[in-house]
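Asks: Task: produce atomic coordinates for the following.
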Amino acid sequence: MLWRAIAEGSPGPKWAGLFAEYWPAYKKWWLREGESARPTYRDCRRALVQHMPEIVPHYDQLCALAGGGDLAARFLSFYCPPPYLSGCSQAIWTGAEPVLVRNYDYDPAAFDCLILKTDWQGRRVMGTSDGVWGLVDGMNDAGLAISLTFGGRRVVGAGFGVPLILRYVLQTCTTTEQAGAALARIPCHMAYNVTVLDAQRNYITAMLAPDRPAILTHAAVATNHQEQVDWISHARFTSTVERERFLLHRLTLHRDPQEKFINAFLRAPLYSTAFASGFGTLYTAVYRPRLQEMEVRWPGTVWSLTMADQWDTARHVKIPTPA
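Replies: Just a heads-up that it's a prediction; the model follows:
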């Protein structure tokens, strides 16, 4: 996998180049159920104006950079996209210098392999890209960190793809309380668990779903179910209950030091090699809100990035496979 870390303060030629590179594959995915299955541009923009008005100027600017086409604009709204599943484990180590740690388990052929740093309207944000401006995890310059896992339910409804919701939270919120309020009101098209940690050491996990109100919890651990297992076969395949129990044990009954806790994400049962099934662990991310630092880890490798770094760098990563 070729990973890139790219910085561009305001959307411009770098972002336009990335969109041109990724759009053919995303267009094929977005149209896989037929164009009529996706909302119209009018409906997409109306939904953004209603639920996330603060980022509409960014959306309009990106649509223009993408060429102003109807399909691209509808895709970039993230409104009612095709369903997609991931694995993932995430947890907050709640010591003196708290960190948010997560594994992202997904299909390597459908992943951006891209870390973006932006400075839109004075708010610096860095995180792991999805859909070229959405995020699956990230942090802003106020020290607010956020991450997602699939919620383990098959229900699909009217709402936004969760990566854009994470982008919105980091663009507009500075505290966990503000993030929780935003997550509770913005409709999400599938079930997801979103964990948030701020610089004041406050944290929540929000359980989002399109068919019921969001559940805001003080849980420090999230895997791939919500309160109880809903999709039994998926739970068995991804070992969501076993991973949750393992993390809870590490945080409570057998309290690990920070580094040992982080390293546990690079081994079974948290680390997955099910790449052929689309659920291998592509990376481990570590967010340190008070230090404005993130790390991307693989077995034997740590890539450290900060808000102050000079970006535009890359590295090749070999995905481990079972012995």
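
Asks: make it CA atoms for all contacts and neighbour counts henceforth
Replies: Will do.

Asks: Now do the SS call for residue 45.
Replies: Secondary structure, DSSP: H, G, I helix; E, B strand; the rest coil: residue 45 is helix.

Asks: I'd say it and residue 77 touch.
Replies: Yes - the criterion here is Cα atoms under 8 Å, and residue 45 meets it with residue 77 at 6.9 Å.

Asks: quick check, residue 242 in a helix?
Replies: Yes - counting by three-state DSSP, residue 242 falls inside a helix.

Asks: Setting aside sequence-adjacent positions, which residue approaches it most closely?
Replies: Leaving aside its sequence neighbours, residue 242 sits nearest to residue 269 (Cα to Cα, 6 or more residues apart in numbering; 7.7 Å).

Asks: about what we covered before: higher neighbour count, residue 45 and residue 77?
Replies: Neighbour tally, residue 45 and residue 77, criterion other Cα atoms under 10 Å: the higher count belongs to residue 77, 25 against 21.

Asks: what sits against the more buried one?
Replies: 44-45, 48, 59, 160 (Cα atoms under 8 Å, 6 or more residues apart in numbering).

Asks: What is the nearest of the residues you listed to residue 102?
Replies: Nearest to residue 102 among those is residue 160, at 22.1 Å by Cα to Cα.

Asks: Run a quick neighbour tally on that closest one.
Replies: If you count neighbours by other Cα under 10 Å, residue 160 ends up with 23.

Asks: quick one, longest helix in this protein?
Replies: Using DSSP state H, we find that the single longest helix of the chain is helix 13-30.

Asks: Output the contacting helices and strands for that helix.
Replies: The helices and strands touching helix 13-30, judged by 3 or more Cα pairs under 8 Å, 6 or more residues apart in numbering; DSSP states H and E, are helix 56-65, helix 70-76.

Asks: Double-check residue 192 against residue 151; I have them as touching.
Replies: Yes - between residue 192 and residue 151 a contact is recorded at 4.2 Å, counting by Cα under 8 Å.

Asks: Mutual contacts of those two, please.
Replies: 207-208.

Asks: related to what we said a few turns ago, which two among the contacts of residue 77 are spaced furthest apart?
Replies: Going by Cα to Cα, the pair spanning these furthest: 59 and 160, at 13.7 Å.

Asks: so which of the helices and strands packed on helix 13-30 is the most packed in?
Replies: Greatest average neighbour count among the helices and strands packed on helix 13-30 goes to helix 70-76 (a mean of 20), per mean count of other Cα atoms under 10 Å.

Asks: Tell me the helices and strands packed up against that one.
Replies: helix 13-30, helix 41-51, helix 56-65.

Asks: give me the element residue 67 is part of.
Replies: Here residue 67, judged by DSSP states H and E, is contained in no helix and no strand.

Asks: how much space between it and residue 75?
Replies: Distance check for residue 67 against residue 75: by Cα to Cα, to the nearest Å, it reads 13 Å.

Asks: how about this one, so we can line them up?
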Amino acid sequence: MKKVTTSFLEFRGSHAQFGFEQGKRLKDSALEKNYQRVNQPRKRPRYVVDANKAEKTIKAYMPHLWEELEGLSEGLKLSLEETVRNYSGYQQEWHPSGCSILTGRDYLVRNYDYHPKTYEGRFVLFQPQHGYATIGPSQRITGRSDGMNEHGLIIGYNFVHRRKPGDGFICNAITRMVLETCKNSEEAADMLKRVPHRHSFNYVVFDRFGKAKVVEATPRGVVVKDEPLSTNHFDILQEENRYHLDDSRRRKKLLVEEKGRLTSPYEAFRLFNDKAKGIFSEKYTQWAGTLHTSAYLPKELAVWFAVGSDREPFILSFKDWLQGKDTKIKQLIGYLNTDEELPFMES
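Replies: Have a look, this model is predicted:
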């Protein structure tokens, strides 16, 4: 059993200032050292990012993200080219992973399943000068593994496969772009159809009007459907599916069966977070263990969050934060049943 700390980062201001502040905090940290180690070209010979092409593409979809990368570069005292390679979310790689998502009348609940060594332990609240304010756990520093914005738009993703990658953005960068530029599920689905995708994922979007959509997205095509839940396979783009889908289908069948019995967001949270219920996973060595459970309530602009199984959710009012009330929270503590390393906590 490993203790996991999640640090809170709250910032109001420009993207450039935000990037610089993050860079100062990250410089010489265990997390930044780990990214430097795993992203060395000699260790990842196929991992190449054209900085000029990245700049042009990022500016086409979210220009202020480029300003954040410039600030991050300055704060880290790292070249812009290396910062783009490590943290832009453009043309990066992604290992196979899990994840399950369910929406109800007034909530979205999600398990983020991946390898512990990829976790950052950062929960970010950001109110930019340009773009919508957002809340959620970070991934690859500038990206988000899931989140909600000031309009109550929520998004999360589920891995499907990484075969035949395209020129485009990885999942957490796309999540960030949607949150900062879209107001509702319709706008989010439209952006997911336009943005270039690096890999194949299901994206689930949900808004304060109760509209849920699942977007099956690949480098070769995107399909939008009205559906309240998702795991790790496509229903329409079936030719894109992996061969080993038993657990994904098992979880989806369980979610379909349980959805009608759930009477509250708390019951949905328990379905996802209680190990005995069958959605929470401890397959950490297989890159499919649950790292956190998050629930978003768009009408209340509230977030529930927990790291590890069988935990009570920490409840955070994003609405209060948007009105200028800081959380004053430094860290949350959780526990994962694994012996795998957590590099962001270990030097």
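
Asks: So residue 46 of structure 2: helix, strand or coil?
Replies: Looking at residue 46 of structure 2 with three-state DSSP, the answer is coil.

Asks: do you know how far it is from residue 153 of structure 2?
Replies: From residue 46 of structure 2 to residue 153 of structure 2 the distance is 35 Å (Cα to Cα).

Asks: Between these two, which is the more surrounded one?
Replies: Shown here are residue 46 of structure 2 and residue 153; by other Cα under 10 Å, residue 153 has more neighbours (30 against 10).

Asks: what about the nearest residue to that one once chain neighbours are set aside, neighbour count?
Replies: Closest residue to residue 153 of structure 2 apart from its sequence neighbours, by Cα to Cα, 6+ apart: residue 207 at 4.4 Å. Neighbour count of residue 207 of structure 2, defined by other Cα under 10 Å: 27.

Asks: which residue in structure 1 lines up with residue 207 of structure 2?
Replies: Mapped onto structure 1 by TM-score structural alignment, residue 207 of structure 2 lines up with residue 198.

Asks: cool, and residue 77 of structure 2?
Replies: So residue 77 of structure 2 corresponds to residue 67, using TM-score structural alignment.

Asks: burial measure for the aligned partner of residue 11 of structure 2 in structure 1, as a count.
Replies: Aligned counterpart of residue 11 of structure 2 in structure 1: residue 8 (TM-score structural alignment). Residue 8 of structure 1 is flanked by 16 other residues according to other Cα under 10 Å.

Asks: Surely residue 8 of structure 1 touches residue 120?
Replies: No - counting by Cα under 8 Å, residue 8 of structure 1 sits too far from residue 120 to count as a contact (9.2 Å).

Asks: hang on, the earlier thing: which other residues reach the longest helix of structure 1?
Replies: Helix 13-30 of structure 1 is contacted from outside by 8, 62, 65-66, 71-72, 75, 81-82, 112, 131-132, using Cα under 8 Å, 6+ apart.

Asks: Same list, those residues, but as CSV with distance to residue 17 of structure 1 please.
Replies: As requested, the contacts of helix 13-30 of structure 1 are exported to CSV (distance: Cα to Cα, whole Å):
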residue, distance to residue 17 of structure 1
8, 12
62, 12
65, 9
66, 9
71, 17
72, 14
75, 17
81, 23
82, 24
112, 14
131, 13
132, 10
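
Asks: Closest one to residue 309 of structure 1 out of these, please.
Replies: The closest of the contacts of helix 13-30 of structure 1, once distances to residue 309 of structure 1 are taken by Cα to Cα, is residue 8, at 12.4 Å.

Asks: Now do that closest one against residue 285 of structure 1, distance only.
Replies: 21 Å.

Asks: now residue 306 of structure 1
Replies: Counting by Cα to Cα - residue 306 of structure 1 and residue 285 of structure 1 are separated by 13 Å.

Asks: which neighbours do these two share?
Replies: Both residue 306 of structure 1 and residue 285 are in contact with residue 294, where contact means Cα under 8 Å, 6+ apart.

Asks: mind checking what residue 245 of structure 1 lines up with in structure 2?
Replies: Aligned partner of residue 245 of structure 1 by TM-score structural alignment: residue 253.

Asks: contacting residues for the residue positioned nearest the centre of structure 2?
Replies: Centroid check for structure 2 by Cα atoms, centre = their mean gives residue 145 as the closest residue, at 0.8 Å. Counting by Cα under 8 Å, 6+ apart, residue 145 of structure 2 touches 112, 136-139, 156-157, 171-172, 175.

Asks: before we move on, the earlier item: tell me which residues in the host helix or strand of the match of residue 245 of structure 1 are buried?
Replies: Taking DSSP H and E as the definition, residue 253 of structure 2 sits inside helix 246-259. If you call a residue buried by 16 or more other Cα atoms under 10 Å, then helix 246-259 of structure 2 has these buried ones: 248, 251-252, 255, 259.

Asks: Show me what that helix is packed against.
Replies: Using 3+ Cα pairs under 8 Å, 6+ apart: helix 246-259 of structure 2 touches strand 229-230.

Asks: If we use 10 Å, what do you get?
Replies: In this structure, helix 246-259 of structure 2 packs against strand 100-103, strand 229-230, helix 265-273, with contacts taken as 3 or more Cα pairs under 10 Å, 6 or more residues apart in numbering; DSSP states H and E.

Asks: could you give the angle of it to helix 265-273?
Replies: With axes from the mean of the first three to the mean of the last three Cα atoms, to 10 degrees applied, the angle from helix 246-259 of structure 2 to helix 265-273 works out at 160 degrees.

Asks: Tell me which residue of structure 1 matches up with residue 115 of structure 2.
Replies: Aligned partner of residue 115 of structure 2 by TM-score structural alignment: residue 107.

Asks: Give the closest residue to that match in space, chain neighbours not counted.
Replies: residue 278 (3.9 Å).

Asks: from memory the one you found sits against residue 237, does it?
Replies: No - with contacts counted by Cα atoms under 10 Å, residue 278 of structure 1 stays clear of residue 237, the gap being 11.5 Å.

Asks: Select the longest strand from structure 2.
Replies: What stands out as the longest strand in structure 2, according to DSSP state E, is strand 2-13.

Asks: in it, what counts as buried?
Replies: The neighbour-count check on strand 2-13 of structure 2 (16+ other Cα under 10 Å) flags 4-11 as buried.
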